[in-house]
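Engineer: sequence unavailable; structure follows:
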């Protein structure tokens, strides 16, 4: 585990941004002085051609074992590099984080995609959630939340969307600061409600075409699972339980009411959403009417 943690970010680093504006009317000899030739030496190393393959294998390993991995049993020297490396690839701004691995010609697997899967499985264990939230700096956790909310908006990637819902549900339950961070990402509430409304709409279509019994026996015909709907509602609930977050729900009262009153939506999901309404609008005269 120590070796795997170190391999996650092996020979991966970000250069400091150069804020000096270059003048392009200089002589070529002057421009040569501005070139950092040592930055390209790594491409000439014998291990360079194997680096992406090693990284891919390590990330695949973590994606496969994460659900059985409880990092609390390991010392900090082992668990910190693992969490640091996984979070880094989740928020890394470089193209190699989001582009498919060079070794595969047809697969869409990228470092970020594998990390989302690994973190989602890792956070099944409550102790791992605590360790993840404690991985410094917290600003990077906020960036992670931003990436997860961005994935919610990408309807063309349902797998990434569900990984995001799973991970966000665990994070908001882990600490109120995470719930606040999610709420601060402006479209988060709307995107979660979109997810629930889309499932409700598909459920209504299935019930109208095939009957309610077909939907009851095959809930996946909604395009997602009941577990995902409950997790999405749970995210909204834990966001609403933070007093500072209630203002972000002010424009979504009617949408929440419509979902709560839905005749087709899972009753457990509707109950969670009614709790959201209670926390956000209990002092609002409109909710009493």
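Structural biologist: Thanks, I have it. Given the structure is predicted, the values throughout are model-derived calculations rather than measurements. Residues are numbered from 1 along each chain as shown.
Engineer: can we go C-alpha only for contacts and neighbour counts from here?
Structural biologist: Noted.
Engineer: which other helices and strands does the one helix or strand residue 55 maps to contact?
Structural biologist: With secondary structure defined by DSSP states H and E, residue 55 is part of helix 48-65. Helix 48-65 sits against helix 2-7, helix 111-122, with contacts defined as 3 or more CA pairs under 8 Å, 6 or more residues apart in numbering; DSSP states H and E.
Engineer: let me have the ones you listed in TSV, adding distance to residue 254 and mean neighbour count as columns.
Structural biologist: Output for those, formatted as TSV (distance: least, CA to CA, whole Å; neighbours: other CA atoms under 10 Å):
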stretch	distance to residue 254	mean neighbour count
helix 2-7	47	17
helix 111-122	31	24
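Engineer: let me have those helices in CSV, extended by distance to residue 281.
Structural biologist: Formatted as CSV, the helices and strands packed on helix 48-65 follow (distance: least, CA to CA, whole Å):
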stretch, distance to residue 281
helix 2-7, 46
helix 111-122, 31
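Engineer: closest to residue 28 out of those helices?
Structural biologist: Closest to residue 28 of these, according to CA to CA: helix 111-122, at 38.2 Å.
Engineer: following that closest one, which helix or strand shows up next?
Structural biologist: Heading C-terminal from helix 111-122, the first helix or strand you meet, by DSSP H and E, is helix 126-133.
Engineer: now that following helix: buried residues?
Structural biologist: Going by neighbour count (16 or more other CA atoms under 10 Å), the buried part of helix 126-133 is 126, 128, 129, 130, 131, 132, 133.
Engineer: re earlier: and residue 192, which of the helices and strands packed on helix 48-65 is closest to it?
Structural biologist: Going by CA to CA, the one of the helices and strands packed on helix 48-65 nearest residue 192 is helix 111-122, 17.3 Å.
Engineer: now the closest one and helix 126-133, what's the angle there?
Structural biologist: Between helix 111-122 and helix 126-133, the angle comes out at 140 degrees (axes from the mean of the first three to the mean of the last three CA atoms, to 10 degrees).
Engineer: helices or strands up against helix 111-122?
Structural biologist: Using 3+ CA pairs under 8 Å, 6+ apart, helix 111-122 is in contact with helix 48-65, helix 76-91, helix 95-98, helix 158-174.
Engineer: one more structure, for comparison:
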């Protein structure tokens, strides 16, 4: 990795607790990317007004410990999303002992390697690859890399999975993005009006969304259909566009669950929400031998 960073103007590596972090300090923006989990924890354009500050929520109680995903930013959930035992049968077929498998897969607790660096006066692009895609409970031969592109006005992440085996593989995944807000009760997600969703808190019941998504209690839903959303908080509106995804998870733990979460203050639910760009539930991806799939998100602000 040192060779890739030699002579770079805007990218350096530094420790963040027990973890290695790539620090991007560009005249137009700054960002922080943990090598563990390929987890972006900060993106801050260097402009004032309503656009100032980290576009991602990061817990005040975040712990930078080896083998533990940091609470906030964009954790990478791969090669299965959520509780392995609640995944479609086609995904569970590749997980030995789904009932005991770690939630959200194993990629978020593994070290990734810096594979490529590009920087110029307008942008920085970093590509990370997961060099060890094996796990005792994962019975498939997939590989994965993540590309992060930063500019003065946008952030994009592309997660590309390839089937290096000889038979088809089905997997699920998500870019588990945490967003900040000053008031969760004055926050809404627009773009899913009329969309089908699964209410996971009520027996995974299929329902239809009417109007914008509001936060009035614990929220954990899988939505299907839209690829362009507006995330509206008292401070600003963030536009989220995705490709390679027909599902999104909207999440907030609310009062009681917040008390049980690690790296999470009891009142932190008031200041955050998640909209996760995903291939979840019946949006899981099947790759034939030799095929690749890219899941991507782009964030801009208006």
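Structural biologist: Here it is on my side, so go on. The structure displayed is predicted, hence computed values, not measured ones.
Engineer: quick one: TM-score?
Structural biologist: Between these two chains, after superposing, the TM-score reads 0.23 (TM-score structural alignment, normalised by the length of the first structure); 111 aligned residues with a CA RMSD of 6.1 Å.
Engineer: follow-up on the earlier one: any buried residues in the helix holding residue 55 of the first structure, and which?
Structural biologist: Here helix 48-65 of the first structure shows 52, 54, 55, 56, 58, 59, 60, 62, 63 as buried, counting by 16+ other CA under 10 Å.
Engineer: got a markdown table for those, with distance to residue 147 of the first structure too?
Structural biologist: Formatted as a markdown table, these follow (distance: CA to CA, whole Å):
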| residue | distance to residue 147 of the first structure |
| --- | --- |
| 52 | 23 |
| 54 | 25 |
| 55 | 21 |
| 56 | 21 |
| 58 | 22 |
| 59 | 18 |
| 60 | 20 |
| 62 | 20 |
| 63 | 18 |
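Engineer: which ones are touching residue 191 of the first structure?
Structural biologist: Residues in contact with residue 191 of the first structure (CA atoms under 8 Å, 6 or more residues apart in numbering) are 152, 153.
Engineer: which helix or strand lies directly C-terminal to the helix or strand where residue 238 of the second structure lies?
Structural biologist: Element membership of residue 238 of the second structure, judged by DSSP H and E, is strand 237-243. Using DSSP H and E, the next helix or strand after strand 237-243 of the second structure towards the C-terminus is strand 247-252.
Engineer: which strands and helices sit next to that following strand?
Structural biologist: Taking 3+ CA pairs under 8 Å, 6+ apart as the contact cut, strand 247-252 of the second structure packs with strand 219-224, strand 272-279.
Engineer: quick one: the first one to strand 247-252, angle?
Structural biologist: Per the same axes, to 10 degrees, the angle that strand 219-224 of the second structure makes with strand 247-252 is 170 degrees.
Engineer: just checking, what packs against strand 219-224 of the second structure?
Structural biologist: Using 3+ CA pairs under 8 Å, 6+ apart, strand 219-224 of the second structure is in contact with strand 196-199, strand 247-252.
Engineer: same list, the ones you listed, but as CSV with mean neighbour count and distance to residue 286 of the second structure please.
Structural biologist: Listed next are those as CSV, based on neighbours: other CA atoms under 10 Å; distance: least, CA to CA, whole Å:
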stretch, mean neighbour count, distance to residue 286 of the second structure
strand 196-199, 19, 21
strand 247-252, 23, 15
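Engineer: how about those strands in a markdown table, adding distance to residue 143 of the second structure?
Structural biologist: As requested, those are exported to a markdown table (distance: least, CA to CA, whole Å):
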| stretch | distance to residue 143 of the second structure |
| --- | --- |
| strand 196-199 | 29 |
| strand 247-252 | 22 |
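Engineer: nearest to residue 77 of the second structure among the ones you listed would be which one?
Structural biologist: Residue 77 of the second structure lies closest to strand 247-252 among these, at 12.1 Å (CA to CA).
Engineer: by how many degrees do that closest one and strand 272-279 diverge?
Structural biologist: Counting by the same axes, to 10 degrees, strand 247-252 of the second structure lies at 160 degrees to strand 272-279.
Engineer: list the buried residues in the next helix or strand after strand 247-252 of the second structure.
Structural biologist: Per DSSP H and E, the first helix or strand lying C-terminal to strand 247-252 of the second structure is helix 254-258. By neighbour count on 16+ other CA under 10 Å, the buried set for helix 254-258 of the second structure is 254, 258.
Engineer: helix 254-258 of the second structure packs against which elements?
Structural biologist: For helix 254-258 of the second structure, there is no helix or strand it packs on, judged by 3+ CA pairs under 8 Å, 6+ apart.
Engineer: was I right to think residue 242 of the second structure contacts residue 276?
Structural biologist: No - in terms of CA atoms under 8 Å, residue 242 of the second structure does not count as a neighbour of residue 276; the distance is 10.2 Å.
Engineer: higher neighbour count, the two?
Structural biologist: The neighbour comparison of residue 242 of the second structure against residue 276 (other CA atoms under 10 Å) goes to residue 276, with 26 against 22.
Engineer: that one and residue 295 of the second structure, how far apart?
Structural biologist: 11 Å (CA to CA, to the nearest Å).
Engineer: equivalent analysis for residue 16 of the second structure, please.
Structural biologist: To residue 295 of the second structure, residue 16 of the second structure is 28 Å away according to CA to CA.
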